[in-house]
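> Next comes the sequence, and after it the predicted model I'd like to discuss.
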Amino acid sequence: MTTTLRSGNRMTRALLIGFAVAMLGACSTTVVREPSSSSTRKPSQAKPGATVRVQRGDTLFGIAFRNGVDVNDLARWNGIAPPYTIYPGQSLKLYPGSVGSRPTATTKPPKPVTGATTRPTPPAPVTRPVATPAPVNAGFSWRWPAEGHLIGRFVAGDATKQGIDIAGSSGQAVRAAADGVVVYSGAGLVGYGELIIIKHSEAWLSAYGHNRKRLVNEGQNIKAGQQIAEMGSSGASREMLHFEIRHNGKPVDPLQYLPAR
């Protein structure tokens, strides 16, 4: 009887110890949960034949951002696995697969037929402006990254106006527009000055440029509203924040996502 009780106690103790170890393991593991998104990630628009030479200080996220493609696609096209290590001098393709240079087929105009009547070319059809598509639901809320007047707006297709500009004063707080992880913190992207890029999900990024000082590092988890930088004029003619939102690597109009104010 005593032996049976001792055996039962040892089994109970072993189960309790196993349960405690499992709980400690779960508590010690940091899980970064991406905000849920109702949209599926679409492939980036490839640029057949285009390549980029990695410069000192470049990161894969920075190169993807600069070229308007999703970092997941850029990594897959070049066979680069996490943690996405690249090297100066390395050549990266901006397109999938092995695309060789093929001669462009030239179409010769047909020879005119003797005696044939030449008909006037009909006028080209009038192209009507395409309506701006409705914004994609990100699955989480956005907030304004800084206080101040809007002095620059997004213009689709204009490489110099891929976001909005918010005027402010030197040292003013710049805050994260949503929860996420810092994937770039540096000054290596020409035209952005001191820049921070935050990844909010597999499909969504936000960028904060022209800062005076960056207050967060790459890999750092960020909460919405947390101060990440001090406003400045690095790479700009005045103190302001340049703010962008990108969906699958493509710039979208931030004013379609930020709350009215």
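Cool, the structure landed.
> Please count neighbours and contacts with C-alpha atoms only from this point.
OK.
> all helices of this protein, in order?
For the chain, the helices defined by DSSP state H occupy 2-28, 60-66, 71-77.
> next up, a second structure to put side by side with the first:
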Amino acid sequence: MGQFHRTTALAALPLALVLLLAGCASTADSDGYYTVKRGDTLYSIGRDFDQSPANLRTWNRLRNPDDLEVGQRILVRPPVGVVARTGAGQSPRPAASSSPSASGSGSRKPAPSRPTAKPAAKPQDDDAPAGAEAKVDWSWPTAGKSAPSADSYKKGIDIIGSEGQSVVAAAAGKVTYAGHGIRGYGNMVIIKHTPQLLSVYAHNKTILVKEGQTVTRGQQIATMGNSDTNKVKLYFEIRRNGKPINVMAVLPAR
């Protein structure tokens, strides 16, 4: 009954709002803690919050990172006074001495260093592979001829194929939506890859994954169909920060 009410309510929501809700599936409270859900791993939590598994293990004093429990609270922000490790450690520079030099007077002060000019930031192109996309290993979600969507309100691509053919995850991530509650999209799957990136797979015949499930690149998530459309096809879309991007700019050439 609960699933029916959820699906009915979602049917009245635009896809953009559903994508927003899906993208906010993993959130931390004001204290910087995240509550573990079914299907979570230390790797997936770290990916969602841009933290390394090593940092999470250290901050939470986890002896075995595989022993996460549903409902467990995990610190996903650096504790006060701790800087997150992002790579090989660098030796800190020694602090400037406050005592006068042996040859100078006590009132002598070092000359202020000149500020280094920073290069102007380049405007971001929504169609260009940004840093978030560069970290994701993309692949085609299915075989078939591709073309811009025939529906003017959709910004992704249609991939024409045969009923029942395999639809796979275009990149590793977590399923944040799996259902048929959005009018015009049929049986749809949404996968969250990073805090900024989502991918959409619509018009499927059958859905083979559940919400909260972690998937790998190339793992089958559905079969192709024509749910809520008049042609057998997969509608595929990638969104960054809620906005559709040019999928052809990030998918490999074929």
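Yes, it's here. Predicted model, so just to flag it, every value in this text is computed and none were measured.
> Overlay the chains and give the TM-score.
Comparison of the two superposed chains (TM-score structural alignment, normalised by the length of the second structure) gives a TM-score of 0.53, and 154 aligned residues with a Cα RMSD of 3.4 Å.
> among the helices of the first structure, which is nearest His242 of the first structure?
Taking Cα to Cα, helix 60-66 is the member of the helices of the first structure nearest to His242 of the first structure, at 14.4 Å.
> Go through that closest one and flag the buried ones.
Leu60, Phe61, Gly62, Ile63, Ala64, Phe65 (16 or more other Cα atoms under 10 Å).
> I'd like to know how far the fourth one sits from Ser206 of the first structure.
Translated: Ile63 of the first structure. 15 Å (Cα to Cα, to the nearest Å).
> same thing with the first one?
Taken as Cα to Cα, the spacing of Leu60 of the first structure relative to Ser206 of the first structure amounts to 16 Å.
> Gly232 of the first structure against Tyr208, yeah?
No - applying Cα atoms under 8 Å, one finds Gly232 of the first structure not in contact with Tyr208, separated by 10.9 Å.
> Name the residues contacting each of these two.
Each of Leu241 lies in contact with both Gly232 of the first structure and Tyr208 under the rule Cα atoms under 8 Å, 6 or more residues apart in numbering.
> closest one to Val183 of the first structure among the helices of the first structure?
The nearest among the helices of the first structure, by Cα to Cα, is helix 60-66 at 6.7 Å.
> follow-up on the earlier one: redo the helices of the first structure as CSV? Include distance to Tyr192 of the first structure.
CSV is the format used below for the helices of the first structure (distance: least, Cα to Cα, whole Å):
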stretch, distance to Tyr192 of the first structure
helix 2-28, 38
helix 60-66, 10
helix 71-77, 19
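> Please give me every residue in contact with the aligned residue in the second structure for Ala236 of the first structure.
Aligned counterpart of Ala236 of the first structure in the second structure: Thr229 (TM-score structural alignment). Residues near Thr229 of the second structure by Cα under 8 Å, 6+ apart: Gly184, Tyr185, Gly186, His203.
> Strands - which of these land there?
Among the contacts of Thr229 of the second structure, the ones falling in strands (DSSP state E) are His203.
> so can I have a markdown table of the contacts of Thr229 of the second structure showing neighbour count?
Below are the contacts of Thr229 of the second structure laid out as a markdown table (neighbours: other Cα atoms under 10 Å):
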| residue | neighbour count |
| --- | --- |
| Gly184 | 17 |
| Tyr185 | 23 |
| Gly186 | 21 |
| His203 | 29 |
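> Next one: Val69 of the first structure relative to Lys223 of the first structure, how far apart?
Counting by Cα to Cα - Val69 of the first structure and Lys223 of the first structure are separated by 25 Å.
> Which of the two has more residues huddled nearby?
Val69 (25 against 14; other Cα atoms under 10 Å).
> Nearest residue to the more buried one in space, please, no chain neighbours.
Spatial nearest neighbour of Val69 of the first structure, excluding adjacent residues (Cα to Cα, 6 or more residues apart in numbering): Gly249 at 4.4 Å.
> Okay, that neighbour and Glu230 of the first structure: tell me how far apart.
25 Å.
> could you check the distance from Val232 of the second structure over to Gly156 of the second structure?
16 Å.
> Return the residues in contact with whichever residue in the second structure pairs up with the residue nearest to Val69 of the first structure.
Aligning on TM-score structural alignment places Gly249 of the first structure opposite Gly242 in the second structure. Gly242 of the second structure makes contact with Ala16, Leu19, Leu20, Gln196, according to Cα under 8 Å, 6+ apart.
> Out of the residues you listed, which are shared with the first structure?
Contacts conserved in the first structure for these, using both residues aligned by TM-score structural alignment, their matches' Cα atoms under 8 Å: Leu19, Leu20, Gln196.
> Inside strands: which ones of those residues?
Among those, no member falls in strands (DSSP E).
> Redo those as JSON lines? Include distance to Gln165 of the second structure.
Shown next, in JSON lines, are those (distance: Cα to Cα, whole Å):
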{"residue": "Leu19", "distance to Gln165 of the second structure": "25"}
{"residue": "Leu20", "distance to Gln165 of the second structure": "29"}
{"residue": "Gln196", "distance to Gln165 of the second structure": "29"}
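> Could you find the closest non-adjacent residue to the spatially most central residue of the second structure?
In the second structure, the residue lying closest to the centroid (Cα atoms, centre = their mean) is Thr194, at 1.7 Å. Leaving aside its chain neighbours, Thr194 of the second structure sits nearest to Asp48 (5.7 Å; criterion: Cα to Cα, 6+ apart).
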